[in-house]
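Q: My questions concern the predicted model and sequence given below.
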Amino acid sequence: MLQKWAFRSVFAYLLLGVILYVYLFYLADSTLPQMYKGGSADPETFMSSREIMLSEEFSTIKNLLFFLSTPYEWLFYFLILIFGVSRAFERWAKGTTKVGFLQTAIYLFWLSLVSYIAIFPFQFISYKVSTTYNISTQTFSMWMKDELTDFWVNFLLTFIIVSVLYALIKRFKKRWWLAAWALSVPFSIFMMFVQPVLIDPLYNDFYPLQDKKLEAQILDIASRANIPAEHVFEVDMSEKTNALNAYVTGIGSNSRIVLWDTTLEQLEDEEILFVMAHEMAHYVEKHIYIGIAIYIVLSFIGLYIAARLMNWIVRKYSDEMKISDVSNLSSLPLFLMITSMLMFAVSPFSNWISRYEETRADRYAIEMTQDKEAAISSFQKLSKVGLSQVNPPLLVKIFRYGHPTMLERLNMLEEYEIEEKKEEKTP
């Protein structure tokens, strides 16, 4: 039975890999519809033929890595369960110490280490692809430094979460998922509050925007939008990437509007002002708080489903999974596998919500700046520098895109101009 389960799961993964490869490299359609040829969304108007070819290659490889790495994670968790690796880690931890929280720490260390080693090939291939296509500028040593920082930050956070989670499972046999959900909400909000000042600086240096003239222009837009901003932050990203980005992070008094230095170097001031107006729209329209509300609902449903599935699987397949009780630490890979599957399943919905909010932010930015040309050129440069597809395949858009495609964003600007002209003609 064990060999049959292992063989079938590996075979299913390999078959999925072949199907995804054929779809992405041979069947998926990313060509631009004829009606958009020659317009602002046509890559031929702002990219060279070589850049178009590289963007297609790079995007396709990254998409394949994404779709392969997610089920690979599920396969990994499944195999360490059925082969008894997770149970061995738990026995090892219990045999080392009698102190409960130390047992959790020892178990998690070995699980985290084995997980990191198993997933490392995907991480390394992704890094090499990014450097090959000149997206990443990191040396291997710099990249490994970030990887190790990730490992220990994730280990610490996971240790806190898992310690509390399994204490709740032991305390509330049937309603542990409800208690876990009730505690996860304030914990997630707390992490959003402290991330800009405690976690983000572990990876990069943040400082107030050095171009004071540009900062004054950005703060003027913030003032007109009734945003209580005193500083705009820039972050040193050029030693890691050539890509462009800006974002809003944190909540409450720890909210920050952040610009990558690559964005400052490669965009004109008018384009940066459009990008900043876009980011401010997320604050104005309270997208962060909407996101928190959606998280509260989805995490409630997700934890309930995870608990029901874990109880059913352990009850029916305890011998095969090498789990005698849900409260055992060895059941953690099962919990992680189920929650990962649920998150992947709900990603089309969450991405759709995100794309809607980003579209709202784009529209807000063009209404605030009234600079269509800067908006168009900023989107074109984002696509060109990041080697992103203007019109990605439908499956990629559904599962990967939290932003509208460049075709949709540039087309929205064209339609906005048409709407404006119609309104001007209306008496």
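A: Looks like it arrived, so ask away. Every value quoted in this text rests on a predicted model; they were computed, and no experiment measured them. Residues are numbered from 1 along each chain as shown.
Q: When you work out contacts or count neighbours from here on, use the C-alpha atoms and nothing else.
A: OK.
Q: Buried residues, the strand or helix carrying residue 310. List them.
A: In this structure, residue 310 sits in helix 287-321 according to DSSP states H and E. By 16 or more other C-alpha atoms under 10 Å, the buried positions in helix 287-321 come out as 287-288, 295-296, 298-300, 302-307, 310-311, 313-314, 318, 320-321.
Q: Just give me how far it sits from the chain centre.
A: 19 Å (C-alpha atoms, centre = their mean, to the nearest Å).
Q: dropping in the other structure now:
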Amino acid sequence: MTKKWGLMAVLVFGLYVIAMYFYFFHGQNSGIPAALQGTAADPGTFLTAQELVLSEELSNIRNFLFFIATPLEWLLYFVILITGISHLFEKWSAGQFRWTIWRTAMYVFLLSLLLFILQFPLDYYRYTLSKSYGISTQLFSSWMRDNVIGFWLDFGMSVIMVMVLYWLIKKSPKRWWLYTWALTVPFSIFLMFIQPVVIDPIYNDFSPLKDKVLETKILSLAEQANIPSEHVYEVNMSEKTNALNAYVTGIGENSRIVLWDTTLNRLTDDEILFIMAHEMGHYLLKDIYINIAVYLFMTLIGLWLIAEILPWMISRYGSILKIKQMGNMNSLPLFLLISSFLVFFSSPLSNAVSRYQEVRADEYAMELVQNPEAAVSTFQQLTKAGLSEVNPSALVKWFRYSHPPMLERINKVAEKAEEEEN
């Protein structure tokens, strides 16, 4: 029976991969609408012929990898369950330690290490892909260091969360999901509070803006928006990438507006000021707090759905999945599989919320700096640096794009620039 289910899962995944391959490499062709061809939004006007080819190739590969990576994760969880590997990890951990915390830590470590090894080839391919297209500049040793750090950080947090989760499941089989969510609220806020000052500096070097002339301009802009000046930082990313970026992170006194040094090195002051105005828009429009609220709401719904689906699957397919009851630690891969499934299919909703926020931040930036030409050139430079796809298909936009496609963003600010000229 195990062999039958395993072969069936592999076959379904294989057919899915083939379908995605033909869709991205032989099917979909978004192109540029006729009305926008030759305008500032048309990548043919600001990318070279070679960059256009590379952008299309890289976008197709990235989109294909995105849509197979998560189903591959589901397949791995399923195989780990039906082959009894998860049960074996739990049994071995229980035989080695008396204390629950050490049993949990050992089980989580074994499961995390196995998943890390199984997913490493795809992660490494993504790294080499980015290097081959000139996006990544990161040495393998540095990339591997980031992966190892990420593994141990995830492991540490996972041990705490899994231990609390299964303790609640055993104590309250009916209400565990609600109590888990209640604990998620302060934990999530705590993580967002410490991330800018504890977690992020582990990966990269942050410092106050060094360019004092530019700093004066940004402080003047921040003063107009009533934003504290200490929220502007630069981060050394040129050792890892050629891409450009800026973002808002953290909450309260630890909130920061961050500029990558690649952005500082490659954009003009006017373009940087537009990016800063955009990030200030996020700050003033309270997008970070809105995102926390949306995340917590979706987490509540997700945990409730898991509480409904998980026991049903165990009661019906427990013998196949090698799970006797929900409170057993070896049910964790099933919990993670359902969670990943829900996150993947809820991403169009969360992405839609994010795109709405980005549109508002763009509008705020255009009002604050009153320089649509700089906005147009900024978006063009961002596209050029990342070889981004300016007009993705609807499927890609729904599932991948937390920002509006560059075609939409450039066209909007270009129209505003034309209005001002007239």
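A: Arrived safely. Just so you know, these numbers come straight off a predicted model, no measurement behind them.
Q: what's the TM-score here?
A: Scored against TM-score structural alignment, normalised by the length of structure 2, the superposed chains reach a TM-score of 0.98; 422 aligned residues with a C-alpha RMSD of 1.1 Å.
Q: hang on, the earlier thing: report the mean distance between the helix holding residue 310 of structure 1 and its aligned residues in structure 2.
A: Helix 287-321 of structure 1 differs from its equivalent in structure 2 by a mean of 0.9 Å after superposition (mean C-alpha distance after the TM-score superposition for structure 1).
Q: Next SSE downstream of that helix?
A: helix 332-369.
Q: Distance-wise, check residue 305 of structure 2 relative to residue 113 of structure 2.
A: 28 Å (C-alpha to C-alpha, to the nearest Å).
Q: Okay, strands next: where are they in structure 2?
A: Listed in chain order, the strands of structure 2 (DSSP state E) span 206-208, 232-235, 246-249, 256-260.
Q: Ok, which of those comes nearest residue 59 of structure 2?
A: strand 246-249 (21.3 Å; C-alpha to C-alpha).
Q: who touches the closest one?
A: 192, 195-196, 255-260, 263, 275-276, 279, 282-283, 288 (C-alpha atoms under 8 Å, 6 or more residues apart in numbering).
Q: what do you get for stretch 377-395 of structure 1?
A: 28-32, 41-43, 46-47, 51-52, 54-56, 58-59, 135, 242-244, 267, 271-272, 275, 405-407, 409-410.
Q: and those residues, which are buried?
A: Using 16+ other C-alpha under 10 Å, the buried members of the contacts of stretch 377-395 of structure 1 are 28, 32, 41-43, 46-47, 51-52, 54-56, 58-59, 135, 242-244, 267, 271-272, 275, 405-407, 409-410.
Q: Need the nearest residue in space to residue 74 of structure 2, chain neighbours excluded.
A: residue 337 (5.5 Å; C-alpha to C-alpha, 6 or more residues apart in numbering).
Q: got the contact list for the one you found?
A: By C-alpha under 8 Å, 6+ apart, the neighbours of residue 337 of structure 2 are 73, 74, 77, 78.
Q: Just give me the match in structure 1 for the last one.
A: In this case it means residue 78 of structure 2. Applying TM-score structural alignment, one finds that residue 78 of structure 2 aligns to residue 78 in structure 1.
Q: How about the contacts made by its match?
A: So residue 78 of structure 1 contacts 333, 334, 337 (C-alpha under 8 Å, 6+ apart).
Q: Just the closest of these to residue 125 of structure 1, please.
A: residue 337 (22.9 Å).
Q: ok, the aligned residue in structure 2 for residue 146 of structure 1 to residue 152 of structure 2 distance?
A: Mapped onto structure 2 by TM-score structural alignment, residue 146 of structure 1 lines up with residue 146. Here residue 146 of structure 2 is placed at a distance of 10 Å from residue 152 of structure 2 (C-alpha to C-alpha).
Q: just checking, residue 239 of structure 1 touches residue 140?
A: No. The pair residue 239 of structure 1 and residue 140 fails to qualify as a contact (C-alpha atoms under 8 Å) at a distance of 12.0 Å.
Q: Residue 130 of structure 1 - how many residues pack around it?
A: 19 (other C-alpha atoms under 10 Å).
Q: And residue 421 of structure 1, by the same measure?
A: 11.
Q: ranges for the helices of structure 1?
A: Using DSSP state H, the helices of structure 1 run over 2-22, 49-82, 85-96, 100-132, 140-171, 176-194, 212-224, 261-266, 269-284, 287-321, 332-369, 372-386, 394-400, 406-425.
Q: Indicate which one of the ones you listed is closest to residue 250 of structure 1.
A: Judging the helices of structure 1 by C-alpha to C-alpha, what sits closest to residue 250 of structure 1 is helix 176-194, at 5.0 Å.
Q: where's that closest one relative to the chain centroid, distance-wise?
A: Worked out by C-alpha atoms, centre = their mean, helix 176-194 of structure 1 lies 19 Å from the chain centre.
Q: what does it correspond to over in structure 2?
A: Going by TM-score structural alignment: helix 176-194 of structure 1 matches residues 176-194.
Q: average gap between that stretch and structure 1?
A: Mean deviation for stretch 176-194 of structure 2: 0.5 Å (mean C-alpha distance after the TM-score superposition for structure 1).
Q: Identify the residues contacting that stretch?
A: Contacts of stretch 176-194 of structure 2 (C-alpha under 8 Å, 6+ apart): 164-165, 168-169, 249-252, 254-255, 292, 296, 299-300, 303-304, 307.
Q: try stretch 161-170 of structure 1
A: 101, 104, 176, 177, 179, 180, 326, 327, 328, 329.
Q: Pick the most deeply packed of the helices of structure 1.
A: helix 269-284 (a mean of 23; mean count of other C-alpha atoms under 10 Å).
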